[in-house]
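J.: let's see this in three dimensions:
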Amino acid sequence: MWHDNDFTRRLGLRYPIVQGPFGGGLSSIDLMVAVSEAGGLGSFGAHHLAPEKLGDLTRQIRARTQRPFALNLWVSNQDPGGDRLSADQFAAAIERFRPYYDALGMTPPPMPERYGQRFEDQVQAMLDAAPPVMSFVFGIPSPAILSECRSRGIATMGTITTIDEAIAMDQAGVDVIVATGFEAGGHRVSFLRSAEESLTGTLALIPQVADRVSRPVIAAGGIADGRGVAAALTLGAQGVQIGTAFLACEESGTNELHRRMLFTDDAKYTALTRAFSGRLARGIRNRFVEEWEGVAPLPYPIQNWFTGTFKATAAAQGRGDMISLWAGQGAPLLKHRHAQELFDALVAETAALLR
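T.: Predicted coordinates for the structure are as follows:
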């Protein structure tokens, strides 16, 4: 049976379908609970949350589902120079973004105390919260952290973009390896080489990784319907991680403008850009992406902080040209607007193809 394998048995799932974790507030408890209750693995991108919020988040989730779920962190959440700006540098950065504040009728923000969270603080809070699964991107946690996860009964799931990263993840003893092709929406989570040097497609990546590692492989990138699930399983994956299709559902944490854009012809045209966060990510091409082409962004998370100061206002004003519209190359395949409908379709289509 296609949904009974090492991966589903290890995590206690009915179906090998993982909802991709969305960072920056795009995740929601409603969505992850819907997926987990349907028999898959719901996920919540928590890298933007302060450590003290992680325990509360875990308790809220457990109050709504007893099924397995995953919380996701970024192992590397700061690029060189991304921890601070001098007063002069901050003033110069404000001037770079002033046209966007002016267009939205906003007053530029004051300098913050910090631009993002520290993984070292977050991961200790994560260990204390002890979710069923800790997933992570942009690197591999230390052996001590992985050992602590095992001792607390926390399954680990790490994401890779290349064969070398997969081998490193396997040797580290991570329980499940998510192999993501460049078709995927959102951030390219490479960690051994630059993201631009790690752009392997899902079709080529999955069988090569499956041939070289001993852990279950989960395929991600460009999968939006049962055909993609069946193809990934045929290529050697034991499950799939689906992002854009779940992001488009009403239960996700994104805004209505973003969801609506995922069902338009604009979704056919995605771009890999560092414009919004300072790290390479795939989203629908728009004015902001085009205006930053050839322009060096500030390092992550500083660039991300600045764009985050106006994205909510831009969305509220219907300015799709000024917000990050994360989307994978499979977006034109989207049909469903509710998580249960999408999940049921994935199961039925996959079963029919693999029967």
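J.: only C-alpha atoms from now on, for both contacts and neighbour counts.
T.: Noted.
J.: where do the strands of this protein begin and end?
T.: Ranges of strands within the chain are 17-19, 42-45, 69-74, 133-137, 155-160, 176-180, 186-187, 217-220, 239-242, 270-273, 281-284, based on DSSP state E.
J.: this one next, for a side-by-side:
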Amino acid sequence: MTTMLDTLCVPLIQAPMAGGPSNAALAVAVSQAGGLGMLAAGYKTVEAMAAEIDDVRAGTLNFGVNLFVPEADPSDPEALDAYATALAPMAAELGIEAPEPGPFNDDQYPAKVDYLVANPVPLVSFTFGLPTADDVARLRSVGTEIVLNATDPEEVSAADALHPDAIVVQGAEAGGHRATHGQAKEPSESSTHELVSLAREYTDRHVIAAGGVTSPEIAQNLLGAGASAVQVGTLFLTADEAGTKDAHKDALVNGQHRDTVVTRAFSGRAARALSNRFTERMAANQVVGYPQVHYMTAPLRAASADNPEGLNLWAGTGFAVCQARPAAEIVAEFRSL
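T.: Below is the predicted model:
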């Protein structure tokens, strides 16, 4: 069966990056250039997601929407209280109130699925876990293609059982949140190339390679290992169209002196970011606590908007090649694939 991946001019998917970067302008620019643009519905209301979908439809017919699957692993209330206490001195330095653990929320996931069934889009992908078979069937019934995420062979096998159109295999090089099926799970240290090769033993569906894809040469090696397409995130963080904070963009373009670290400090889930004062100060206090930690640190991040030392500077290991340029130029680099 032919899928959207089979019809792309460039076998490249723009990674859905929640929190601002993956806006409608970026998705449209990538799709118009021959790749597949993705909207990130995470942290948005249903209404905000719907408005962005309308904005994208005005510029392209080829796009996808990514949803956060509600967290399966519970958080420890005492650990969350302890983390709030650890954050209090930083809040005081910023002149804001000390954060308190908020209640768990499901990111309006059921309502978002309902909306996408009633208002179909070409493709929906899922991160942080797997949708139910019923949700997959409902979306398929309205013509939507399904893409699932996995970070190790066990997760590839579980994803394959739901018969998706493709599986994103995310290696350790990836920036931002690791897509592990459960927040408490320690992410695999296997490279993207290793995972793509392993994935081929567990599925015959399209495999999309994600993590460390910063050049056409790397992409070609991944296609040779069995991937049908690549997913690129970090390079697009500094695209002209991206909604990435200016301080974040500048840190990527001019932060070659920084290292990346995998940290739970900002959200309670493992994510790769540029090392900064926040990650260093909270390294010994990290807890498993998504999405509560995300909402606890949100006021601190907002108060640090112009200071990269207090921001979640998501970045893959290959961030040093990031440049400020149009998204179409990034896609064009991969046109030879």
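J.: before we move on, back to that, could you dump the strands of the first structure to JSON lines with distance to residue 324 of the first structure and mean neighbour count?
T.: Converted to JSON lines, the strands of the first structure look like this (distance: least, CA to CA, whole Å; neighbours: other CA atoms under 10 Å):
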{"stretch": "strand 17-19", "distance to residue 324 of the first structure": "20", "mean neighbour count": "27"}
{"stretch": "strand 42-45", "distance to residue 324 of the first structure": "16", "mean neighbour count": "26"}
{"stretch": "strand 69-74", "distance to residue 324 of the first structure": "19", "mean neighbour count": "25"}
{"stretch": "strand 133-137", "distance to residue 324 of the first structure": "20", "mean neighbour count": "24"}
{"stretch": "strand 155-160", "distance to residue 324 of the first structure": "22", "mean neighbour count": "25"}
{"stretch": "strand 176-180", "distance to residue 324 of the first structure": "20", "mean neighbour count": "28"}
{"stretch": "strand 186-187", "distance to residue 324 of the first structure": "9", "mean neighbour count": "22"}
{"stretch": "strand 217-220", "distance to residue 324 of the first structure": "20", "mean neighbour count": "31"}
{"stretch": "strand 239-242", "distance to residue 324 of the first structure": "19", "mean neighbour count": "26"}
{"stretch": "strand 270-273", "distance to residue 324 of the first structure": "10", "mean neighbour count": "22"}
{"stretch": "strand 281-284", "distance to residue 324 of the first structure": "7", "mean neighbour count": "25"}
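J.: out of the ones you listed, the one nearest residue 335 of the first structure is which?
T.: Smallest distance to residue 335 of the first structure across the strands of the first structure (CA to CA): 13.9 Å, for strand 239-242.
J.: returning to that earlier point: now render the strands of the first structure as TSV, adding distance to residue 255 of the first structure.
T.: Below are the strands of the first structure laid out as TSV (distance: least, CA to CA, whole Å):
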stretch	distance to residue 255 of the first structure
strand 17-19	18
strand 42-45	16
strand 69-74	21
strand 133-137	24
strand 155-160	26
strand 176-180	25
strand 186-187	15
strand 217-220	23
strand 239-242	19
strand 270-273	19
strand 281-284	15
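J.: for residue 200 of the first structure, find the nearest of those strands.
T.: Per CA to CA, nearest to residue 200 of the first structure of the strands of the first structure: strand 176-180, 8.5 Å.
J.: from the contact counts, what lies against the closest one?
T.: strand 155-160, helix 163-172, helix 202-212, strand 217-220 (3 or more CA pairs under 8 Å, 6 or more residues apart in numbering; DSSP states H and E).
J.: now the second one: buried residues?
T.: Just to be clear, that refers to helix 163-172 of the first structure. For helix 163-172 of the first structure, burial by neighbour count (16 or more other CA atoms under 10 Å) applies to 163, 165-170.
J.: swap in stretch 118-130 of the first structure?
T.: For stretch 118-130 of the first structure, the neighbour count (16+ other CA under 10 Å) marks 118-119, 122-123, 125-127, 129-130 as buried.
J.: ok, now stretch 51-59 of the second structure?
T.: For stretch 51-59 of the second structure, the neighbour count (16+ other CA under 10 Å) marks 52-53, 55-56 as buried.
J.: now do stretch 286-306 of the second structure
T.: Under 16+ other CA under 10 Å, the buried positions of stretch 286-306 of the second structure are 286-301, 305.
J.: now, which of those lie within helices?
T.: 292-301 (DSSP state H).
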